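Novice: Fold the following and give me the result.
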Amino acid sequence: MQLKEYIAQNLNQEQTAAALHTDTSSLIIAGAGSGKTRVLTYKIAYLIWGLNIRPKRILGVTFTNKAANEMKERLIKLGEEINAQNFSDDNLSIEEKKVEESDSGFGDFFQSVENKKLPQISLDARQLKRIGTFHSIFLKILKEDIEHLEKKYTKDFAILDADDSAKIVRDLLKRFALTDTFKPQEVKGFISKQKNEGRTAEFFLKYANGNYDESMGKLYQEYEKELEKSNSLDFDDLLLLPYLLFQKSPEILRKWQNAFDFILVDEAQDTNWIQFELMKLMSGNVDHPDQKGANITLIGDDFQSIYGRRGALMENFLNVKQYWPDIQMFKLQTNYRSKPHIVAAGNEVIKKNTKQYEKNIVAHREGNDKITIFTHPSDTDEAANTVEMIKQLKEKGKIRSRGQIAILYRTNSQSQNFESLFVQEGIPYKIFGAFKFFERKEVKDILAYLRMINNPFDSVSLKRVLNIPNRKIGKTSLDRIEEFAVDNGVSLYETLKLIGELGNTKTIEQESGIKLTSPAVSGIQDFLTLFVGLQESIKTLNPADLLEYLLKKINYKDYLLKEEGSEQVAEEKYDNLGQLINMASKYDFGASNANEEVVSSGEDLLRRFLEEVTLMVDMIESSDENSDAVKLMTIHSSKGLEFPVVFIVGAEDNIFPLANAMLEPKTLEEERRLMYVAITRAKDVLFISHANQRMTRGQLKMNPPSRFLEEIPNDLCKFYDLSQSRAGAVSSSITEGAIVRHKLFGQGIVLEIWNNMAVVKFDNPKFGLRKVELKFLQEC
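Specialist: Next up is the predicted model:
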């Protein structure tokens, strides 16, 4: 059997054609549930085994670490299967297939050709290091060539996370007395937008128009100075700087163009301006006819383009022939995930959009079920009925575990009603995307220590840990130290070293003008001693051992206990650091980690670990169906996931679609694509619900059902109107102004009563203003 036959046996006709096409560039339009990752995996396997392309000459670009890791794992497994088959291939010839014998896995190639057999190639993650996210791929390019830029960065630069870069913005607003003029998130959003559209601060200021633009441009410029001073990049720089590098140096661009024969881009419909420009530059296209690049495969689904507000330009995906005129289009139109009624509903909704590729998704599975649509009197009734339905599904054996269920909503605030009821009913649940591992305070504290050890000029990290645990260095002392650093153009670390050398408060004030208390000076000296010891330690300790040494050295467990006042909470937080140590354990002397070659330097090990951690911004918990926790998430967070049972809640105009999205056809179409994504997460059972009235920001709102519900044909649905059966069903003596008690929310005052509902302002500010059913209230 030949490899092509094997691929054809394991893929359908559409998939096979897409996987085997290599003569020109490819556009693969992959509908929901159509086996997109499977096709990509088989295509890369065909390049390696069928065309003998070396793995390091194949660039695979994804949007998430999860997608990159899944592709690597599948490819390694598929490679083992291919090797076990011992395929023959009559197309192989020594003249057609040249390869360096020194490359790992290719040493027996020429013997294989003589025997008309495919070579036995053993793949591991290290050989697939060119498969990764946009940011991880271009980070590697910067690590090699950043010093060719005019900016004063060295190859050991640090990478700031979103929180750290936001701190720099807050400090700048404070320094320039602009805290009342601009919000930090406004400035950070502006800077991010400029970088993702390829504009430097200098370029923006050159064309600035008006006071607002000039002020923002200057803040952007000062922000860049702070990054350069600390030899740090923010996340957006990982794409902006390679773009600037390629623009500045055609030689470096050609070097990287020549490094790859094939480029494959996953979720191409979600690329923003700079990501698409980088792909054009790397591959060579009509914009750069003199620059020959790699054969490119773009794979994605315009029906699922939902990140316009983050800068994604679906127009790029729709107009690829402008840039690659010979590109060949393939459509994957068979959905293997969902039952027919779910696929049909998605098709009917999405066909109302105008700007998209024409395709008709068909279901591979069989069935004649219907979507259940509920109308509720209120949002609290919606939550109560959803929870009741989940209990019934479990009790009647319709599901194996509650982990097979997902509740999807348009905005995060909609989860509150469900959380309260799950707590009352003792039903386990998990919120996805609400608070990620690397956003936890204890994790950020210890990572800041590591970043400071790696780069003492990282002032953001140094500031975070200077007084953790408490070294009696108060805010006033830190402000004076920072002021001296800014006025004298030196780093925070250099200022601390100066204070340590001067020794006592009197000498420090005389020589530098910095007025500090004796406890503060003592704390700074203790910190400097710790820092010197930690820098010595990285010469002999790997990152995992360094973490354990650090935690003991600063008595972080005791610090947590004092901060939390609860041994149980402190233990839980300390356990999170155990998970961090586990992640670091794969970086060891003489061992290969998941993405890089063998390394032997402790400093290099730490640097590589920190790079990986910074790039893991999309790390989320596993959506394990075997756990018994119901999954709660926004629809955006559900992208790429699937569940046997899905509840789409809050399907009302002004909620879904959002009120402001209904004003523009373009944004309304993106909301419709979001509904399509929500519908197509369901494999077997789909519930959609809406409420006649909903508490929004402390006010009762009455919204009509979502216009998207009208786009689903009635013959695909069964309807239950629960709003009439519940109205006035509860008789109660509670009146407006009454003091009441709720089992979970505590005591409060009734502000308004409508039918069987009461609007209550609870004394506990954690719960605030809530709408609850009268039957759950007891008059005090």
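
Novice: CA only for contacts and neighbour counts going forward, please
Specialist: Will do.

Novice: Point me to the residue sitting closest to the centre of this structure.
Specialist: With distances taken as CA atoms, centre = their mean, Asp618 lies nearest the centre of the chain, 3.0 Å away.

Novice: now that one: how far from Asp624?
Specialist: 17 Å (CA to CA, to the nearest Å).

Novice: count of neighbours near Ser202?
Specialist: Wrong residue type there; residue 202 is Glu, not Ser. Burial of Glu202 is recorded as 13 neighbouring residues (other CA atoms under 10 Å).

Novice: State which strand of the protein is the longest.
Specialist: strand 682-696 (DSSP state E).

Novice: Would you do the same for the sequence below? I want to compare the two.
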Amino acid sequence: MEILKKKLDPDQVELASELSNNLLVLAGPGSGKTRVITHRIAYLFRQKIVQPPCMVLGITFTNKAAAEMRARIRQISRVASQWSHVMTFHKFGENFLRNYGYLKGLGRDFVIYDERLQSIALKAAAKDVGFKNLDARGTVSAIEKLKSAHGSTDAAVKALRVSGKTKPAELITAYNAILRSNNAVDFSDLLCLPLEIIKKYPKLSRILQDIYRHVLVDECQDTNHVQLKLVKELFEGSATVVFGVADEDQSIYTWRGARIKNLNDFLGVFNAEPKSLRRNYRCHPSILRVADSLILKAIGRLKTGKFIACRPDDGECRAYRVDVPDLASEGLFVADIIVDLKDKNKISKWSDVSVLGRNWGHLQATADALNEAGIPNILLNEADIPDTPEVNVMLSALRSCASPNDDLAKDLVKEYLQEAGHPDHSVFYLKDLVDPSLAPVGLLKKIRKYLGLDGLLDDLDTGEQERRLEAMNNFQTYCTRVARIATDLPSFSRMLTLEGHSDQGKEEETEDAVNLMSIHTSKGTERKVIFITALDEEIFPRFNIESGSEGWEEERRLLYVSITRAEDYLYLIHCEKRPTLRGNLRYRNPSPLLLDIDQNLLNCITYP
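Specialist: Got it, this is the predicted structure:
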């Protein structure tokens, strides 16, 4: 206990040391929830509440979050690091299926189809059942959501048939048959199939309960129906202690199936006691007051009261509302302020700054201005794997080698070769590449040389050539890191697919550059300086969202998340003239959510 008291505040100590009851902790941004989780895990082993070979299971949503937790646990306790499993929901599902997937007819070396392979499988299924005018990408997303919402393929098909949608039901059935014939699963299967197996073979739950005596679920507000159901089927009513951490104010993924109502369900299912962490160690007090002003107007919150600022209040207001006339001025303002902050030593490096927008289109003008000013900047996407034609060829060829009997995987390689401009996109012959003596990274290098991918860049201009060559080199470097964990080709291929999945998050960028990113991508990050662009009417919230609706409240939470990324300085930017999607200039009022903030809490700037 004394060690906890040295590392944690009193509220955090209480949560890290309360080990006998199920809890749901409502933790605000910057409140030290990761610190609580990691110290709790270490404390479980230190107090011998959990003793090897029993283990602790920690489940979170992104590889980045899981890696951060594992690293922190390793620093605190070697035993806890060795005997705790911290992973994403999808990784847990993959591990489960590797051990028990045979109960659904899966081989141990099953492959995970990414969106592109899912689209190919779906097109083949559509041809089989005579389904015309198929939007493959949109349908893949719809199928994933449908399966996750109902908990299984069979339940989704049944629901479609009951509602009279016979043809879509036939399409999903045919699509599922194609996946199984290729010993493949999609991302929703990684959660739905374990749920189906556990419900049919409940003894497996008891096996896992004996292994995992304590379970910690991070970001409970982001769980969808099948994720909560999976935890419920595994641990409800058992001796396993379930510890959930959530922030209802950061629930911003309903479009991916997340259900904020799961928090109330969690309390009921596990008879959990609600607790809270309200101290904020991240934000300057003036920024925290702005965040409170916005989120306290939210409808139906479980949390009550304001956050407690732990940083000293020097009386300075560091939150700004900025009104600019056009996009060019928006970019110039961001560049000018960054240079000024650097000159005044308010930031020590460029990567202390992030610029957030709804999408890349809202960041382009800023990127142009930063480039003009000579300020290094980089766009952070949601996945670590570069999206270039050559990298796509390397990745798809590697997957095909991992699953040599999968004809769809071979077709995808040829499709990517065509996109990369290969003179003979039928050049891919699997038998020339498969070499059992080669480790995954060695095979990757062989693929690159065999297909002559570097030579495809010869006709490109120098800048594009360097960018795509760098992407291949970076991908190889990244694969070297993955290969330290996944040494055989099937597991290496599965891990790459999971790492590239949009749910998995991106690791922190190590380059010293201003980070440009979408607001959704920014969740989980923190920066000394945050600029939020496009706080304009009909953009934030979106034009088709009705005031007072749940969609409107999610937009409120989205802005709140972006505000609470800021440690020292916050700039909220409204642009009076912004192009529409068709490129026509249009005058726009400030975002209603920007106006929902008490304007007395903001320094107001008109630029230029």
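
Novice: TM-score for these two?
Specialist: Between these two chains, after superposing, the TM-score reads 0.91 (TM-score structural alignment, normalised by the length of structure 2); 598 aligned residues with a CA RMSD of 2.7 Å.

Novice: that older thread, buried ones in the longest strand of structure 1?
Specialist: 682-695 (16 or more other CA atoms under 10 Å).

Novice: which strands and helices sit next to that strand?
Specialist: helix 340-350, strand 371-378, helix 379-395, strand 643-648, strand 699-701 (3 or more CA pairs under 8 Å, 6 or more residues apart in numbering; DSSP states H and E).

Novice: Now render these as CSV, adding mean neighbour count and distance to Val460 of structure 1.
Specialist: Below are those laid out as CSV (neighbours: other CA atoms under 10 Å; distance: least, CA to CA, whole Å):
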stretch, mean neighbour count, distance to Val460 of structure 1
helix 340-350, 22, 46
strand 371-378, 21, 46
helix 379-395, 18, 43
strand 643-648, 22, 41
strand 699-701, 14, 40
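
Novice: Could you export the ones you listed to a markdown table, including columns for distance to Glu511 of structure 1?
Specialist: What follows is these, written out as a markdown table (distance: least, CA to CA, whole Å):
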| stretch | distance to Glu511 of structure 1 |
| --- | --- |
| helix 340-350 | 70 |
| strand 371-378 | 68 |
| helix 379-395 | 65 |
| strand 643-648 | 66 |
| strand 699-701 | 60 |
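
Novice: With Lys666 of structure 1 as the reference, name the closest of those.
Specialist: helix 340-350 (13.5 Å; CA to CA).

Novice: ok now the closest one, how far from the chain's centre?
Specialist: Here the centre of helix 340-350 of structure 1 is set off from its chain's centre by 28 Å, with CA atoms, centre = their mean, to the nearest Å.

Novice: next helix or strand past it?
Specialist: Sequence-wise, the next helix or strand downstream of helix 340-350 of structure 1 (DSSP states H and E) is strand 362-363.

Novice: In structure 2, what stretch matches that next one?
Specialist: Mapped onto structure 2 using TM-score structural alignment, strand 362-363 of structure 1 spans residues 308-309.

Novice: That stretch vs structure 1, average offset?
Specialist: Its aligned residues in structure 1 lie a mean 0.9 Å from stretch 308-309 of structure 2 after superposition (mean CA distance after the TM-score superposition for structure 1).

Novice: Quick one: residues in contact with that stretch.
Specialist: Applying CA atoms under 8 Å, 6 or more residues apart in numbering, the external contacts of stretch 308-309 of structure 2 come out as 278-281, 283-285, 288.

Novice: Brilliant, that's me finished.
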